[in-house]
Structures are given as structure tokens and as C-alpha cells.
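K.L.:
what's the 3D shape of this:
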Amino acid sequence: MLGAGVFASVGPAAAAAGSGLLVALGVAAVVAYCNATASARLAAVHPESGGTYVYGRRRLGPVPGFLAGWGFVVGKTASCAAMALTFGAYAWPSHPAVPAVAAVVALTVVNCLGVARTAGLNRLLVAVTLLALAAVVVAGLGGGAVDTANLAGWADADVPGIGQAAALLFFAFAGYARVATLGEEVRDPARTIPRAVPLALGIVLTVYVLVATTALLTVGPEGLAAAAAPLAAVASSGTLGFLTPAVRIGGAVASAGVLLSLMAGIGRTTMAMARDGELPRALAAVHPRYRVPHRAELLLGAVVVVIVLVADVRGAIGFSAFAVLVYYAVTNAAALTLDGPSRRWLRPLSVLGLLGCLALAFALPVATVLTGAGVLAAGVLGRALVRTALRGSGSDPST
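P.N.:
Modelled structure (predicted):
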């Protein structure tokens, strides 16, 4: 989670919501909390690789499960491209595609070596990211450029703009699903996952509120919206501008960390769908030594490289947000079917999460909504056509 929203979403969100950025961050956090709670409870009951693809399939049926899995795979693949391009823009602004492709190749190799190494490298990346975000806050608040007038006018922000900004900022919170999608590789998942998910979300929200407030106080919503690297603009706004290179390095490191986590989660969901025949079964192969879905990881790396060469960062973020919000709508719908002592308080949260996901998804620009809905519909239609053809040929497709 750390890095995606701060380094990639704050600018577009400020352009949409203006001084209402913090309100939008709060809305995104509420929806994310509902989703995180539903994900954690479902993961405890179904500790399997695949996340909401598995939950939807087990509790709602094969079509909702496929919709969630397809939305996750295509949405997060777009996220991978966005993060790779962000890495390239910070690492080598004049030729961003070169380091972007190099990062995808390198992290594909890391993921193919196994989750233990992935987790260790991710801890290092998060530590560097936190140091960079600390540099943003110190440079912003200590550089003498703070203007409290930049926070004025938040009450005048329009509801559609706040909704669109919240959808874009939601992109930053969605990383808690990585815990659930790695369910088969976690010790004592019934205890560990419900504790890890809200803890991670709480830490990230605290960091985002601090950084977003600093950014608004120093450069204001207009400055954030206009900057190609918003947090670098914050660091350079005052007398402590010498910290700007550290922020740029942090932006690259943060993007690499998010990319690493995303690729691990997509590979496991792809593997789970391939096991059930929803994707080519060859992608369900697990490496005999490293115990990872190596074919799925290699295919993902190749697809992301292609997207990086033609992608637009902001468009990729919007498309990813729409697809992932649909994914979490299925998560909340699946959580509504859970029984047990937690049902009384879980059900209202799941209803709020379901309605919140749908509202934010359709608050995005019309072109993004149409593109996202078209891709998701194409996946569902393609699945139906393949299954019809298999039945017609006498095969017995998995349902």
C-alpha cells in the first residue's frame, strides 16, 4: 500500500477534489476499512490463494467468482504498469520506459524465487519509502512554505469531485488484499490474517493523512494537480529543498515496492483461476523448488512489459481503480453470507462497503467507466462462449 497513493494518486485526486482532498481520503479510508474487514473474515474462513476469486466462487457462485478474479487480474495488471512507469519517471525522467522495463524484469525474477525472499525485500523497500515520506513532511513543514489558507474551501468541494478523488485514492489502499491472496502461505491464517489486515491499513492511513496534509499546506491543491511529481514539489517548496533528491529516490523505491507486492498477488490469483479451469490450466503450474506459480508470474511480467511501452499512467490508475472496486464489491457481497458471532456487526460494514465500492467506481470519468465495464463484460462473455463451445464438443467444463 505505501507509496502508490502518495506518489501516484495525490496529484490527480487534488485535481478532482481541490481542497476536499482530505475529505476524499477519509471516504476512501472508510470504504477500504469495510473491504479490509470483509477480506480478513473471508480469508480466515477460506485460507486459500486467490482472494475474492475464491470467496466469490465458494459463497456466491462461479460467475461472481470469475468476475472478481478477472477484475483483479486485469485491474492489478494495469496497476503494475502504472507503478512501473512511476518508477521510471522518478529513476530516469528523460527515458522512463528503460528503467520501467528493467524493474518489471527484475521483480519478476524475485517473485519466481519464492515468497520468503519477496517478503524480505518488501520490508526493505517499505523502510526506505517511510524515510522518503518523512523527508517530505520535514521539508514541507520545516521549509517555511506552510500556508493554512490552502486548507480553506474544502466545504465548497463538489460531491462528484470528491467521489472521483476518493476512487483514485482508493487505489492506494487496495494493497491489503495481498495478505488474503497469499492465504495458503501464511502460518495460522485464521488468527494472523484478521489481525494483519486492519493493522496494515491503520498504519498506512496515518501516514497518508500526515503526508496529504503537509502537501496541501505547502503547495496547495493547484500545485499538487499541476506537478508531475507532487511530493518532489512539496519538498522543493521551501528552504529545505536539498531533501528533494531523497524524495525522488523514495518515489522510485516506493513504486518498486508496490510493483513487487502487486505481482505476487496477481500470480496467486491467476494460479487459483487456472486450477478451476477459468484460465488456461498451464498457468496453475507450481515450481517444484520455489513453490510459486512461475508460469503465471512469467506471463504477467511479459504482459506488463508490453503495457509499459504503450501505457498512460493516469489512465492506468483510473482503469485499475474501477476494476478493483468491482472486485471488492464482490468481496462485500460474499461477506454478507458469513455466519457466526461476528455477523451482527460485519453485515452493516459489508453493506456499506458494497454500496461504497459501487458509488466510487461509477464516480470515475465516463470514459474510464465504459472502458472498465467493457473489459469486465468481455471477460464474462468470453467465459460463457468457451464453456458453451466445450459443452457442445462433449467436454465437461468446470463450473
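K.L.:
alpha carbons only for contacts and neighbour counts from here, please
P.N.:
Will do.
K.L.:
so what's residue 66 closest to, chain neighbours aside?
P.N.:
Distances taken as CA to CA, 6 or more residues apart in numbering put residue 53 closest to residue 66, at 6.2 Å, once the chain neighbours are dropped.
K.L.:
I figured residue 278 hits residue 380, correct?
P.N.:
No. Between residue 278 and residue 380 there is no contact under CA atoms under 8 Å: 10.3 Å.
K.L.:
Pick out whichever of the two has more residues nearby.
P.N.:
Set side by side, residue 278 and residue 380 show more neighbours around residue 278, with 22 against 16, by other CA atoms under 10 Å.
K.L.:
What distance do you get for that one to residue 263?
P.N.:
To residue 263, residue 278 is 19 Å away according to CA to CA, to the nearest Å.
K.L.:
One more: residue 198?
P.N.:
22 Å.
K.L.:
Check residue 368 too.
P.N.:
The value you get for residue 368 to residue 263, if CA to CA is used, is 23 Å.
K.L.:
These two - which one has more neighbours?
P.N.:
For residue 368 versus residue 263, the count of surrounding residues by other CA under 10 Å is larger for residue 263: 26 against 22.
K.L.:
Where does residue 254 sit: helix, strand or coil?
P.N.:
Using DSSP: H, G, I helix; E, B strand; the rest coil, the structure places residue 254 in helix.
K.L.:
That one and residue 5 touch, don't they?
P.N.:
No. Shown here, residue 254 and residue 5 do not form a contact pair, counting by CA under 8 Å, at 10.1 Å.
K.L.:
Skipping adjacent residues, who's closest to residue 208 in space?
P.N.:
Counting by CA to CA, 6+ apart, residue 6 is the residue found nearest to residue 208 once chain neighbours are left out, at 6.8 Å.
K.L.:
this one next, for a side-by-side:
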Amino acid sequence: MAPDKNPSLRRTLTFPEVVISGVGVILGAGIYALIGVAAAEAGNALWISFILAALIASFTGLSYMELSSMFPGASAEYEYSRHPFGNEIAFVIGIMVILSGIVGAATVSLGFAGYFSAWTGAPVLPAAIALLIVLTIILLAGIRHSAIFAIVFTLIEAGGLIGIIIIGLPYIGSVDYFAAPEGIPGIFAAAALIFFAYQGFEEIVKLSDETVQPEKTIPMALLVAIGITILLYIAVSISVVSIGGAEAIAGSPNPFAEIAGQAFTGGYLIFTIIALFATANTALLMLLASSRIFYGMAKKNTLPAAIAYVHPGRRTPVVAIVGAAFVSILFLLPGNIRDVALIANFTLFITFIVINAAVIRLRQTMPDAPRPYRVPVAVRNVPIPAVLGVVTCLFFLFQLDWQILLVGVVLLVGAAVLGWILPYIRQRSDEKQ
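P.N.:
As a prediction, this is how the structure comes out:
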């Protein structure tokens, strides 16, 4: 039999495998990197901030479920926004998705550097830059990921969180869990920051092309993965503040290592190593994903074709990888993990506003399109959870500092201008030829 000249991805992933992959992607390392900074703002009421951030993830997750059942392909956000809003908006959202990964890698690298610096005394910024350079070299050399490694990574990261929960169990009930030094504004501000820890649930839909019956499997797996992660995060937040109160970890660059170090001999070193592994691995995966989206958009001529260059020997998209890493290093320069994480959250809030709005609009413009999964509870065919998704994203968007909003607006305008200029340049180039 002659080989297929246009092979497609093999549909082999089942419901349990998608759930496990989803939990692994969501867990990542955001909570390892940011819980100390968030505790400084929310105090012992940190768990409330995790619940508020979970609301955004839940509402938007439902919208992703409906859209992934309508368009069960790996194009994800670009496809979801193109149908209701056109190519221009879709391009901007594509850039926002790329930036969320790039800035997310910078955030997690600073988290890695925080643990590494507290352990060795090395300066934070050079350590974060060095990590990104090493990860870039690994990606350029070519790296193969398998389901076995993905499960191992998930178990290590989840094992660290479960370990923190176990350590905190004897202290449950020892503090006032509603004590918030900054009051309600501090709880909301911490929630806007903590949302970074939920980043990744939107990546589950990108497994559609490799999943059995994706229109049914992906939506339910997404819901279960988000649910597991929410419960795990809330339990961790209660445990960490139970041991000496939130002030014990407030602003700490290595909160889990400090908690473990108080609990048992060798705990500091063990949890430092777990955190270093988790943060380095997450930064690697974020750079990998961002470079592949860069490559994919260039291959479709949405971005300059040069970005789609693939090394003939190593079969890696060299320009896309180096470009993603370079931009990620630029976002390290503020040196403040809180600010970098909030910039990443800005890109996510904008993306999720459009995703929720897409569900609402498509209910009006494509009411008869097949929807194996529908967002529940609608009034006149307007899904209420999607409306709440837009409202909550807007609310938390404006909890960000004005400096973060300014940077975000600059990124948005830059993406829009780029989307306008590139077709014009391409047209002029075609006319000359």
C-alpha cells in the first residue's frame, strides 16, 4: 500500500488520558511560583481568592467546551474567534495566545529563579535568563515527549502539592481563615494574580485531533480536569496558611520549601528540588507551545514565512523557538514576578472575553449548527455562564494595576497594527512578483 501523502494525526487518546493530560497542563508551576506573593495580598483568606479565580476558569471552561464540540480541531482559539468575529480579531487573539505562553514562561522562570536563589544565593534575574537559554538549547536540539513522561511530570508536581496538604493537616483550624490585611480589595487583587495558576485548561482543546470522539470526550475531560485542579488548589491554600498564618510565606520566593523545612528535616531541600523541576518543566512546555503556534501561523502565511523555517537535520522550527525565547527574556527585565504574571493574565483575560463572547454570538448567528455540548442555562438562547464569563474577566481585568493595563493595551494595539500591516506587505510583495 502506498504511503499516505497527507497523513493525519492518530486518534488514540481516551477520556482518562485526556483528563490526566489536562490536570498536568493546568497544575504546571504557577502555584509554586506565586502563592507567596498572593498570600501577601489576601492574607489567610487566600483560599477565597483561589475560589474567585476558579470562577473565571469555570465559566470560560464551559465556553471552551461548547466551542470545542462545534469545531473539534487543534486550531482552537483562532478558529473559535474567526467564525463569529472575522480574521482580524482572530489574528489578535492568536497573538494574545502566543504571548500568554511566552510571558508565562518568563513568569515561571522567575519562580524557578526564586527557589534557586534562596537555595544557592545566585542572583534572580541572571538565573532566570540562564534557565531560558538552557531550555532554548534543549528545544533547538529536538525533544521528544511521550505520554509516560507527561504522567511522570504530573505525578511529581501533584505529589508536591499533596505533600503540602499532608504537612498542613495537623494545623487545620489554627488560624482565622477570613483574616485579610488588605480587606476585600486585597482578596480580589490576589485572585487576579492567582488566575495564572489556572492557565493551561484552554490547552486541553488542542488535543482534539488526537482524541477519540473529541466532540464528546474533550468537553467532559475539560470539566473534570478543572474540577480536580480547583479542589487541589483550595486544599493547598488552606494548608499553607494554617502553618503559622499567611505572614509566614507572604512575599516568599520559595514558600513551599520554607513550609516543608519547618515541618521535617530535609523538607526544604526536597521541596526546593520538586519546585525547580516543576517550574523548569513548565517553562519548557510553555516555550514549546508558543514556538509551535508561531510556526503554525507562519506556515499558514499569517506571519512572515521566514518564521516557519525548519532545521533540515533536527526538524525543529529554529526561528520560531529563538524568537519565542528572545521575547520571553525581554519580559524578564522587570524582574518582578508579580508584574510579569499579571501581564500574562492580561493576555488571558482578553482571550477569554472574546471566547465567551464568541459563544454568545454564535448562538445568534449559527443557532442550528451541531453542538454536541451546549453551555447550560440560557435565556432567549443567550448562555448565562458565558455572559458571566465576560463579566468576571472584565472585572478582574480592571483589578490589574494601571501600569499593567498600559502594557497590555500596548500589546493589543501592537498585535492589531501587525495584523493590518502584514497583509499589506504581502500584497505589495505579490504585486512586485
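K.L.:
coming back round to it: residue 254 and residue 5 of structure 1 - which one has more neighbours?
P.N.:
residue 254 (30 against 24).
K.L.:
Aligned against structure 2, show me the partner of the more buried one.
P.N.:
Using TM-score structural alignment as the criterion, residue 254 of structure 1 maps onto residue 278 of structure 2.
K.L.:
With residue 124 of structure 1 instead?
P.N.:
Aligned counterpart of residue 124 of structure 1 in structure 2: residue 152 (TM-score structural alignment).
K.L.:
for residue 323 of structure 1, same thing?
P.N.:
Under the alignment (TM-score structural alignment), residue 323 of structure 1 pairs with residue 347 of structure 2.
K.L.:
count of residues packed around that match?
P.N.:
24.
K.L.:
Structure 2: which residue goes with residue 233 of structure 1?
P.N.:
Using TM-score structural alignment as the criterion, residue 233 of structure 1 maps onto residue 258 of structure 2.
K.L.:
give the contact list for that match.
P.N.:
249, 268 (CA atoms under 8 Å, 6 or more residues apart in numbering).
K.L.:
and the helix or strand containing it, which residues are buried?
P.N.:
Per DSSP states H and E: residue 258 of structure 2 is located in helix 255-263. For helix 255-263 of structure 2, burial by neighbour count (16 or more other CA atoms under 10 Å) applies to 255, 256, 257, 258, 259, 260, 261.
K.L.:
Comparing the top helix by length along structure 1 with structure 2, how large is the average distance?
P.N.:
With secondary structure taken from DSSP state H, structure 1 has its longest helix at helix 189-226. Mean deviation of helix 189-226 of structure 1 relative to structure 2 after superposition (mean CA distance after the TM-score superposition for structure 1): 1.8 Å.
K.L.:
in that helix, what's buried?
P.N.:
Buried-residue list, helix 189-226 of structure 1, by 16+ other CA under 10 Å: 189-190, 192-194, 196-198, 200-201, 204-205, 208, 211-221, 223-225.
K.L.:
elements contacting that helix?
P.N.:
Contacts defined by 3 or more CA pairs under 8 Å, 6 or more residues apart in numbering; DSSP states H and E place helix 189-226 of structure 1 against helix 10-17, helix 21-45, helix 115-142, helix 177-181, helix 230-235.
K.L.:
Name the residues of the longest one that come out as buried.
P.N.:
By neighbour count, with 16+ other CA under 10 Å as the criterion, the buried positions of helix 115-142 of structure 1 are 115, 118, 122, 125-126, 128-130, 132-141.
K.L.:
relative to helix 10-17, how tilted is the helix or strand following it?
P.N.:
Next along the chain after helix 115-142 of structure 1, taking DSSP H and E as the criterion, comes helix 159-173. Taking axes from the mean of the first three to the mean of the last three CA atoms, to 10 degrees, one finds helix 159-173 of structure 1 and helix 10-17 inclined to each other by 160 degrees.
K.L.:
how much does helix 159-173 of structure 1 deviate in direction from helix 189-226?
P.N.:
130 degrees.
K.L.:
Under the alignment, what does residue 163 of structure 2 map to in structure 1?
P.N.:
Per TM-score structural alignment, residue 163 of structure 2 is aligned with residue 135.
K.L.:
quick one: that match and residue 246 touch, right?
P.N.:
Yes. Using CA under 8 Å, residue 135 of structure 1 is in contact with residue 246, at 7.3 Å.
K.L.:
quick one on the thing from earlier: please identify the helix or strand for the match of residue 323 of structure 1.
P.N.:
helix 337-365.
K.L.:
Packing partners of that helix?
P.N.:
Looks like helix 337-365 of structure 2 contacts helix 30-42, helix 46-70, helix 77-85, helix 87-120, helix 183-194, strand 382-383, helix 384-397, helix 402-432 (3+ CA pairs under 8 Å, 6+ apart).
K.L.:
Now residue 327 of structure 1: closest residue in space, sequence neighbours ignored.
P.N.:
Once flanking residues are discounted, residue 327 of structure 1 sits nearest to residue 68: 4.5 Å by CA to CA, 6+ apart.
K.L.:
Let me see the contact set for the aligned residue in structure 2 for the one you found.
P.N.:
Matched by TM-score structural alignment, residue 68 of structure 1 corresponds to residue 93 in structure 2. Residues near residue 93 of structure 2 by CA under 8 Å, 6+ apart: 77, 78, 81, 350, 351.
K.L.:
biggest separation within those, which pair?
P.N.:
Spanning the widest gap among those are 78 and 350, at 13.4 Å by CA to CA.
K.L.:
was I right about residue 77 of structure 2 contacting residue 94?
P.N.:
Yes. If you go by CA under 8 Å, residue 77 of structure 2 and residue 94 touch, sitting 6.9 Å apart.
K.L.:
Residues in contact with the helix or strand hosting residue 20 of structure 2: which ones?
P.N.:
Assigned by DSSP H and E, residue 20 of structure 2 falls within helix 15-27. For helix 15-27 of structure 2, contacts defined as CA under 8 Å, 6+ apart pick out 150-151, 153-154, 157-158, 197-201, 203-204, 207, 211, 217-218, 221-222, 224-226, 228-229.
K.L.:
excluding its backbone neighbours, what's nearest the aligned residue in structure 2 for residue 192 of structure 1?
P.N.:
Aligned by TM-score structural alignment, residue 192 of structure 1 pairs with residue 217 of structure 2. Spatially, and ignoring its direct neighbours in sequence, residue 217 of structure 2 is nearest to residue 15 (5.7 Å; CA to CA, 6+ apart).
K.L.:
So residue 246 of structure 2 versus residue 173 of structure 2, what's the distance?
P.N.:
With distances taken as CA to CA, residue 246 of structure 2 is found 13 Å from residue 173 of structure 2.
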